[in-house]
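> The following comprises the amino acid sequence and a computationally predicted model.
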Amino acid sequence: MRNRFGTRARARQPVVRRPTELDDLPDYALLNIIRIPQERRSSPWLLIARRVVYAIVLILTVTVIVYFDSGGYTEPLSFLDALYYSVVSLSTTGYGDIAPVTDRARLLNVIVVTPLRIAFLILLVGTTLAVLTEESRRTLQIQRWRKRLRNHTVVIGYGTKGRSAVTALLADGVPPGQIVVVDTNRQALERASGHNLVTVQGNATKSDVLKLAGVSRARAVVVAPNQDDTAVLITLSVREIAPSAMIVASVRESENLHLVEQSGADSVVISSETAGRMLGLATVTPPVVEMMEDLLSPGEGFSIAERMVKEDEVGANPRHLADIVLGVVRSGKLYRIDAQEAESVEPGDRLLYVRRVLSADIAEAESSRGEST
């Protein structure tokens, strides 16, 4: 089809707009997505009701004072007159039909009624500001949190595996404020928030949700969804956004192990096989299972810990050290205690050893977490 100038008219192309990502939204639009733990606060309506009671007490206080000094005003006052004067005086209406005329009444107004009038106004204005600025306060809190978020741990999925991972992190001394939980289940996020964890509601397979959780600045990411295919997709997205973050993923079936590793996971845990091995051991040697559970529980008994090698330990055989050493980590690679590379300890090595968790250590960890929150 040609136009009147003889050139072929081009068909109008529809304008394709890029959908707005959550990470691009203003902070006030994220109030229902990001939840930051905070001190328990009374509801706005309870706050208003409490301050109304305070205001009534102030009015009655002035009423009693004026009533007992009713002779110092333009005319003798009844209790209703005193109440009327208190209301119009504290509200700064001031019709002037009732006014103090004696020195004593005016002195009481200066010393008592005027300060109560100021307190009354502050009470009303403060209530209004407290209710109206709640959302602004939360918006500012989210803004500051997003700017300061660094080297944290993101836990994707707060089911059985995610909760266990968070419990282990907390027991190992990680502050709750350094853990961000991502899930689509509102009830699961409520439970996480009850443990003073920052929560983000959204589908972790979407990059904008991951960016909102600060994955690009995270130290580690725990991928613990319910489905293996979801774990693969999330791992791919996380690795694309955070090339240097440590990714620990969980899968149900061993046949999906290589898929998650190829997606970029640094470590993969096969939940079904691990549970199956524990069940098999429990039928033959139950004490072994109890000991394994003790080692995997950092908050009680014995636990497996990691530490830097000491200067006086360099060159020594790790089997002869005071701690029970299980392996040596060198240049990011683990060597078991019976490996040839672990015959002697080198500078910069890290030791995996069995650490005794005393009750004092547990109390100290709990107190430090309480101070951080």
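Yep, it's here.

> When you work out contacts or count neighbours from here on, use the C-alpha atoms and nothing else.
Will do.

> Strands of the stretch 51-200 of the chain, residue ranges please.
Taking DSSP state E, counting those that start in this stretch, the strands of the stretch 51-200 of the chain run over residues 153-156, 179-183, 198-201.

> looking at those, which is closest to Arg50?
Nearest of these to Arg50, taken as CA to CA: strand 198-201 at 30.4 Å.

> same for that closest one, what does it pack against?
Applying 3 or more CA pairs under 8 Å, 6 or more residues apart in numbering; DSSP states H and E, one finds that strand 198-201 contacts strand 34-35, strand 179-183, helix 186-194.

> picking up where we left off before, and Glu293, which of the strands of the stretch 51-200 of the chain is closest to it?
The nearest among these, by CA to CA, is strand 153-156 at 21.9 Å.

> Give me the buried positions along the closest one.
Thr153, Val154, Val155, Ile156 (16 or more other CA atoms under 10 Å).

> Can you say which two of the residues you listed are spatially most distant?
Largest pairwise distance in the buried residues of strand 153-156, by CA to CA, is 9.8 Å, between Thr153 and Ile156.

> Find the residues that touch each one of those two.
Each of Val221, Val222 lies in contact with both Thr153 and Ile156 under the rule CA atoms under 8 Å, 6 or more residues apart in numbering.

> Quick check: the gap between Gln201 and Val87.
49 Å (CA to CA, to the nearest Å).

> where does Gly276 land in three-state SS?
helix (DSSP: H, G, I helix; E, B strand; the rest coil).

> hang on, I meant Gly327
strand.

> Does it touch Arg307 like I think?
No - using CA atoms under 8 Å, Gly327 is not in contact with Arg307, being 11.2 Å away.

> Mutual contacts of those two, please.
Counting by CA under 8 Å, 6+ apart, the residues touching both Gly327 and Arg307 are Leu351, Leu352.

> can you give me the helices for the stretch 51-200 of the chain?
For the stretch 51-200 of the chain, the helices defined by DSSP state H, counting those that start in this stretch occupy 79-90, 103-108, 114-132, 134-148, 160-171, 186-194.

> picking up where we left off before, of Gly327 and Arg307, who's got more company?
Using other CA atoms under 10 Å as the criterion, Gly327 and Arg307 rank with Gly327 on top: 20 against 12.

> Put this next to the first one:
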Amino acid sequence: MNSTPHTIPATDGYPLGAMLWTAAGTPQGVVAMHPATGVPQRIYQAFAKFLAERGFHTITYDYRGIGASRPKSLRRFAARMRDWALLDAEGVMRWARARYPELPHLAVGHSVGGHAIGLCSADWDVAGVVQVACHTGNARFIRQRGERWRVDLILRGVGPLMARLIGYVPGKRMGLGEDLPGGVAIEWGAWAGMQRYFFDDPTLGAIERFNRVTHPVLVYGFDDDPWATPAAINALTMHFTNTWVERRQITPAQAGGAVGHMGFFRAQFATTLWPAPDRRLVYLISVGQRRLQRWIQSRTGEGVTAAQSGLLFFLEKNDGALMREAGAALDLGPSAMSGLVDRTSDAGLIERRADAKDGRAWQLWITPAGREALAETRNGLAELNARLTEGFTDAEIDVVARWLASLQTKFPNGDEQ
């Protein structure tokens, strides 16, 4: 395991200072570490080393205007807070994907780093996300009155004022961490004044962007964090409407010490907060399903999805089955089944014919093109089954199969309840 400096281009070409921590042993995946506002990447060094030692190539970097990505002068340096997400974070994720195309990719976002993951358009290509102390920047969620007033004064008053007067915010001299580009402070202050933070900015389209996220999201919050309170975290995560979100709220006693907003990445929490839980079953099922579907689709006929393959396999033994029968076999509701049939029919793989006995019902038939696609899919089944069972005994596979089958009775669909 070693670390090497890199210059990663943002999507607009701006050079970002980064470090690549190479995985020890056989690589298990790639992690992109998206930092908090004004926090230099060196803060995440211990965490990156921890991940690399466990088989994950890990990338840390600085947003434009911060740390190793800072120009000689910040005065009038052109950068907005949205640029950190739409240009910098996306550029890093694209670079990581291009460098390691065969490995699963994950992302960790700290504070505004979680915003970046939700806003950029490259996030769809990750298997999962961990958000640490990520929240909307509305001071109204801060419980302590004095801290609420202080933060509101900085975000909406002092910060934007200094940015306009001298072209940047001298955060180091003000005891606020790193200096910030003026445009970042001005946009941050504008969002802080909106009821729903940047979700109310019509020029950003944040609601639509967050709705595109389909990977599972694991969210960490801490009881002693004065800024990322549960209400502030909810105000952000509620907009992940198209995926599974798992929340974890940690007390100092559970963590083994005070965590606050910045503490998660301290080495003292390597044995309490950093180890990944092995039995987050819903998360693991979701990630596994996504990975399996991608693998299947890459090896089926051109343009044939995993869902279409399932329909073709059913019709191979039940050609001419009613659409509702196919939907029941595939555990799909009427709307989802109708969409699948439309797409598969448009692709020329099946035909719909009115049922002679019931004019309101449709029968489904495989076309010659569908049978060719089915043959191509079948060729990959042996390899798929071998990979699924590799490393497990027959007895272990029997237990897994029994557990998966039990889900159908434990969680019946709407028609069975």
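Structure's in. What do you need? For clarity, every value in this text was computed on a predicted model and none was experimentally measured.

> Provide the TM-score value for the superposition.
Superposed pair, TM-score by TM-score structural alignment, normalised by the length of the first structure: 0.25. Supporting alignment: 151 aligned residues with a CA RMSD of 6.4 Å.

> could the buried residues of strand 153-156 of the first structure be laid out in a markdown table, adding distance to Arg336 of the first structure?
Shown next, in a markdown table, are the buried residues of strand 153-156 of the first structure (distance: CA to CA, whole Å):
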| residue | distance to Arg336 of the first structure |
| --- | --- |
| Thr153 | 27 |
| Val154 | 29 |
| Val155 | 29 |
| Ile156 | 30 |
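
> how many other residues sit next to the residue nearest to Arg164 of the second structure when sequence neighbours are not counted?
Leaving aside its sequence neighbours, Arg164 of the second structure sits nearest to Gly182 (CA to CA, 6 or more residues apart in numbering; 7.0 Å). Using other CA under 10 Å, the number of residues around Gly182 of the second structure comes to 30.

> hang on, Gly182 of the second structure packs against Ala163?
Yes - taking contacts as CA under 8 Å, Gly182 of the second structure lies within contact range of Ala163: 4.3 Å.

> can you list residues touching both of the two?
What both Gly182 of the second structure and Ala163 touch, as defined by CA under 8 Å, 6+ apart, is the set Val169.

> list the helices and strands the helix or strand encompassing Leu218 of the second structure packs on?
Element membership for Leu218 of the second structure, per DSSP states H and E: strand 217-222. Counting contacts by 3+ CA pairs under 8 Å, 6+ apart, strand 217-222 of the second structure is packed against strand 128-132, strand 245-250.

> Quick check: which of the ones you listed is nearest to Ser309 of the second structure?
strand 128-132 (25.3 Å).

> Ends of stretch 200-212 of the first structure, what's the gap?
8 Å.

> quick check, nearest of the buried residues of strand 153-156 of the first structure to Ser136 of the first structure?
Of all the buried residues of strand 153-156 of the first structure, Val154 has the smallest distance to Ser136 of the first structure: 26.1 Å, by CA to CA.

> I'd assumed Leu169 was in contact with the closest one.
No - look at Val154 of the first structure against Leu169 with CA under 8 Å: they stay out of range, at 11.2 Å.

> any idea how far Val57 of the first structure is from Leu90 of the first structure?
Val57 of the first structure is 12 Å from Leu90 of the first structure, by CA to CA.

> before we move on, back to that, buried deepest among the helices and strands packed on strand 198-201 of the first structure, which one?
strand 179-183 (a mean of 26; mean count of other CA atoms under 10 Å).

> That one to helix 160-171, inter-axis angle?
For strand 179-183 of the first structure against helix 160-171, the angle by axes from the mean of the first three to the mean of the last three CA atoms, to 10 degrees is 170 degrees.

> Do I have it right that Met246 of the first structure meets Val221?
Yes - because the distance of 6.2 Å satisfies CA under 8 Å, Met246 of the first structure is recorded as touching Val221.

> Looking at those two, which is more packed in?
More crowded of Met246 of the first structure and Val221, by other CA under 10 Å: Val221, with 24 against 19.

> Show me what the helix or strand where that one lies is packed against.
Assigned by DSSP H and E, Val221 of the first structure belongs to strand 220-223. Counting contacts by 3+ CA pairs under 8 Å, 6+ apart, strand 220-223 of the first structure is packed against strand 153-156, helix 228-241, strand 246-251.

> Glu208 of the second structure belongs to a helix?
Yes - with three-state DSSP as the criterion, Glu208 of the second structure is assigned to a helix.

> thought Ile270 of the first structure was touching Val260?
No - counting by CA under 8 Å, Val260 is not a contact partner of Ile270 of the first structure; they are 10.8 Å apart.

> Val57 and Leu90 of the first structure: who's more crowded?
Neighbour count, other CA under 10 Å: between Val57 of the first structure and Leu90, Leu90 has more, with 22 against 13.

> Make sure that one is actually in contact with Pro115.
No - contact criterion CA under 8 Å: Leu90 of the first structure and Pro115 do not qualify, at 9.6 Å.

> and the closest residue to Arg352 of the second structure other than its chain neighbours, how far is that from Leu311 of the second structure?
Nearest non-adjacent residue to Arg352 of the second structure, counting by CA to CA, 6+ apart: Leu364, 4.9 Å away. Note on Leu364 of the second structure: its distance to Leu311 of the second structure, by CA to CA, is 10 Å.

> Equivalent analysis for Thr60 of the second structure, please.
In terms of CA to CA, Thr60 of the second structure sits 43 Å off from Leu311 of the second structure.

> got it, and Ala163 of the second structure?
Noted for Ala163 of the second structure: a distance of 59 Å to Leu311 of the second structure, by CA to CA.

> Glu372 of the second structure too?
14 Å.
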